[in-house]
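Peer 1: Sequence and predicted structure below; questions after.
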Amino acid sequence: MIRKILISVIAVVVVALSFKYCEFKKDNPEELSYNTNLIQQQILNVGKLVVTEGHFAEVITYKNQQKYLMNMLSFEKKALLVVNVDVTVAYDLHQMKYDIDEKNKTITILNIPKEEIKISPDIQFYDVEQSKLNPFTGEDYNKINKQVRANLAKKIANSSLKKNAKNRLISELSQLFILTKNLGWTLKFEGNIIESETDLTQKIKL
């Protein structure tokens, strides 16, 4: 009988100590600080320049006509342009704004910088035809460059380049989500709780 009582007392003590240990572990400021440092380090790891590259090519025919003597005389200039363009879409995550709430174990992404699109065209002229009364000038080259960039903007918008860039961004942010989840923290973006990696794609609309 005494043996059973002793076993019961020991069991109660063990359970009580276990609860105390769990409570201590939960509120341990050293562990909280360690977790916070881990999250901040992961943000530094993610905080980099995410770059997606693409290449476009097109052929453009440029024509211009100058008319004189009430349109009775005209002088045309034209050229065949071969355009090769390198395009980069980048997210500079060094500029990402966030807030860490240690008390509630929550990290909130406040702002993700918009993508930066850089276009580097290489324009080659072929079959150039011009006259002394209507030669190619700097104004022509400016018009051509403007036209090329306008055409490229449409191509980029209709291509998968921006989508691929966003997928790379989501991939980087997923590393932060996985860490916060494993540590028992909550990740938010503009007030929305990120509960899965799919949420990153659905709720981070750029």
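Peer 2: It's in. Numbers count the residues shown, from 1 in each chain.
Peer 1: Going by C-alpha atoms from here, please, whenever you check contacts or count neighbours.
Peer 2: Noted.
Peer 1: And the closest residue to residue 128 other than its chain neighbours, how far from residue 162?
Peer 2: Nearest residue to residue 128, sequence neighbours excluded (Cα to Cα, 6 or more residues apart in numbering): residue 79, at 4.3 Å. Counting by Cα to Cα, to the nearest Å, the gap from residue 79 to residue 162 is 32 Å.
Peer 1: So for those two, which sits in the more crowded spot?
Peer 2: Remark: of residue 79 and residue 162, residue 162 carries more neighbours, 21 against 18, as counted by other Cα atoms under 10 Å.
Peer 1: Now the closest residue in space to that one that isn't next to it in sequence: which helix or strand?
Peer 2: With sequence-adjacent residues excluded and distances taken as Cα to Cα, 6+ apart, residue 162 is closest to residue 89, at 6.8 Å. In the assignment (DSSP states H and E), residue 89 maps to strand 73-92.
Peer 1: Could you do residue 33 as well?
Peer 2: Per DSSP H and E: helix 29-46 holds residue 33.
Peer 1: Which strands or helices does whichever strand or helix holds residue 65 pack on?
Peer 2: Take DSSP H and E as the rule and residue 65 turns out to sit in strand 49-68. If you count contacts as 3 or more Cα pairs under 8 Å, 6 or more residues apart in numbering; DSSP states H and E, strand 49-68 packs onto strand 73-92, helix 161-182.
Peer 1: So for the shortest one, what gets flagged as buried?
Peer 2: By 16 or more other Cα atoms under 10 Å, the buried positions in strand 73-92 come out as 77-85, 87-92.
Peer 1: for this structure, what's the longest helix?
Peer 2: helix 2-27 (DSSP state H).
Peer 1: returning to that earlier point: for the residue nearest to residue 162, what are its contacts?
Peer 2: Residues in contact with residue 89, defined by Cα atoms under 8 Å, 6 or more residues apart in numbering, are 51-53, 115-118, 161-162, 165.
Peer 1: what about versus this one:
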Amino acid sequence: MTAPSSDARLFLREFVRSPLTTAAVLPSSPALAAAMTAPIAAMAESVVPVVVELGPGTGAFTGAIRRQLAGRGRHLAIELSDVMADVLTARYPEVDVVRTDANDLCQVLADRDLPAADAVVSGLPWAAYSGPLIRTIAGSLAPNGTFTQFAYTWSRWAPPARRLLAGLRAAFDEVEVSRTVWRNVPPAVVYLARGPKS
């Protein structure tokens, strides 16, 4: 198992190897993980949630999700990189790690007899959203489901980021942008989307 202290080297190596499929050169901070998983914490205790991570990497958000779930519900992680998936599987054996593309989300849920996800937490790069992925995510969510995606503040005004935000607004009834999470390198914001449109 890769130790957490070596995650930065692993991220950098994977980013250099495949910059279009690895979103970051460093793992996300605990502060960003808390902001990304806040909707899970807000779920009622009576809910048995299904949470899906897209592009979990080495698990910066995974640990926060595990704490929020506190042993209840289902936790799936869809990871395309075999290297990252190996790390995640060793680190979090209780998580159902699926080695496939995020566009297969609906099929992954169907294969497990899960009708919908209650929350989707994404660490994917913007390049992943060039096709129908936003609609796929919206279609996989329960009516009151939530989707979170982060964006670095310095690049929020770039065309890919603007297309992502426009896509979220087209696919969801409500999209909120968080305050800047300064305790992340680089600083980031969280897009929180609710109410998937049919």
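Peer 2: All right, it came through fine. Since this is a predicted model, take the numbers as computed values, not measurements.
Peer 1: Could I get the TM-score for this pair?
Peer 2: Laid over one another, the chains give 0.24 as their TM-score (TM-score structural alignment, normalised by the length of the second structure), with 82 aligned residues with a Cα RMSD of 5.4 Å.
Peer 1: sorry, back to before: any chance of the helices and strands packed on strand 49-68 of the first structure in JSON lines, with distance to residue 147 of the first structure too?
Peer 2: Listed next are those as JSON lines, based on distance: least, Cα to Cα, whole Å:
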{"stretch": "strand 73-92", "distance to residue 147 of the first structure": "11"}
{"stretch": "helix 161-182", "distance to residue 147 of the first structure": "20"}
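Peer 1: Tell me which of the ones you listed sits nearest to residue 3 of the first structure.
Peer 2: helix 161-182 (42.9 Å; Cα to Cα).
Peer 1: buried ones in that closest one?
Peer 2: 161-162, 165-166, 168-174, 176-177, 179-180.
Peer 1: if we can go back for a sec, which residues does the strand holding residue 65 of the first structure contact?
Peer 2: Contacts for strand 49-68 of the first structure (Cα under 8 Å, 6+ apart): 73-94, 134, 144, 152, 161, 164-165, 168-169.
Peer 1: angle of that strand against strand 73-92?
Peer 2: Between strand 49-68 of the first structure and strand 73-92, the angle comes out at 170 degrees (axes from the mean of the first three to the mean of the last three Cα atoms, to 10 degrees).
Peer 1: List the buried residues of strand 49-68 of the first structure.
Peer 2: 50-52, 62.
Peer 1: do the same with stretch 34-52 of the first structure
Peer 2: Neighbour-count burial for stretch 34-52 of the first structure flags 35-36, 39, 42-43, 46-48, 50-52 (criterion: 16+ other Cα under 10 Å).
Peer 1: now, the most widely separated pair of these?
Peer 2: Greatest spacing in those, by Cα to Cα: 35 and 52 (31.7 Å).
Peer 1: Following element in sequence after the longest strand along the second structure, please.
Peer 2: In the second structure, ranked by residue count with DSSP state E as the criterion, the top strand is strand 141-152. As assigned by DSSP H and E, the chain's next helix or strand after strand 141-152 of the second structure is helix 159-171.
Peer 1: What residues sit buried inside that next one?
Peer 2: 160-161, 164-165, 167-169, 171.
Peer 1: of all those, which comes closest to residue 39 of the second structure?
Peer 2: Within the buried residues of helix 159-171 of the second structure, the smallest distance to residue 39 of the second structure is 16.8 Å, found for residue 168 (Cα to Cα).
Peer 1: Test my guess that the closest one contacts residue 137.
Peer 2: No: counting by Cα atoms under 8 Å, residue 168 of the second structure does not reach residue 137; the two are 10.0 Å apart.
Peer 1: can you pull out the strands in the second structure?
Peer 2: 50-54, 74-78, 96-98, 117-122, 141-152, 172-177, 188-196.
Peer 1: These into JSON lines, with extra columns for mean neighbour count?
Peer 2: Shown next, in JSON lines, are the strands of the second structure (neighbours: other Cα atoms under 10 Å):
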{"stretch": "strand 50-54", "mean neighbour count": "25"}
{"stretch": "strand 74-78", "mean neighbour count": "23"}
{"stretch": "strand 96-98", "mean neighbour count": "18"}
{"stretch": "strand 117-122", "mean neighbour count": "25"}
{"stretch": "strand 141-152", "mean neighbour count": "21"}
{"stretch": "strand 172-177", "mean neighbour count": "16"}
{"stretch": "strand 188-196", "mean neighbour count": "22"}
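Peer 1: Skip the chain neighbours and tell me the closest residue to residue 169 of the second structure.
Peer 2: Leaving out its chain neighbours, the residue that sits closest to residue 169 of the second structure by Cα to Cα, 6+ apart is residue 175, at 6.2 Å.
Peer 1: who's in contact with the one you found?
Peer 2: Residue 175 of the second structure neighbours (Cα under 8 Å, 6+ apart): 168-169, 191-194.
Peer 1: Please render those as TSV that adds distance to residue 152 of the second structure to the earlier fields.
Peer 2: Conversion of the contacts of residue 175 of the second structure to TSV gives the following (distance: Cα to Cα, whole Å):
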residue	distance to residue 152 of the second structure
168	16
169	18
191	11
192	14
193	17
194	21
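Peer 1: Nearest spatial neighbour of residue 101 of the first structure, chain-adjacent residues omitted?
Peer 2: Nearest one to residue 101 of the first structure, counting by Cα to Cα, 6+ apart, is residue 107 at 6.0 Å.
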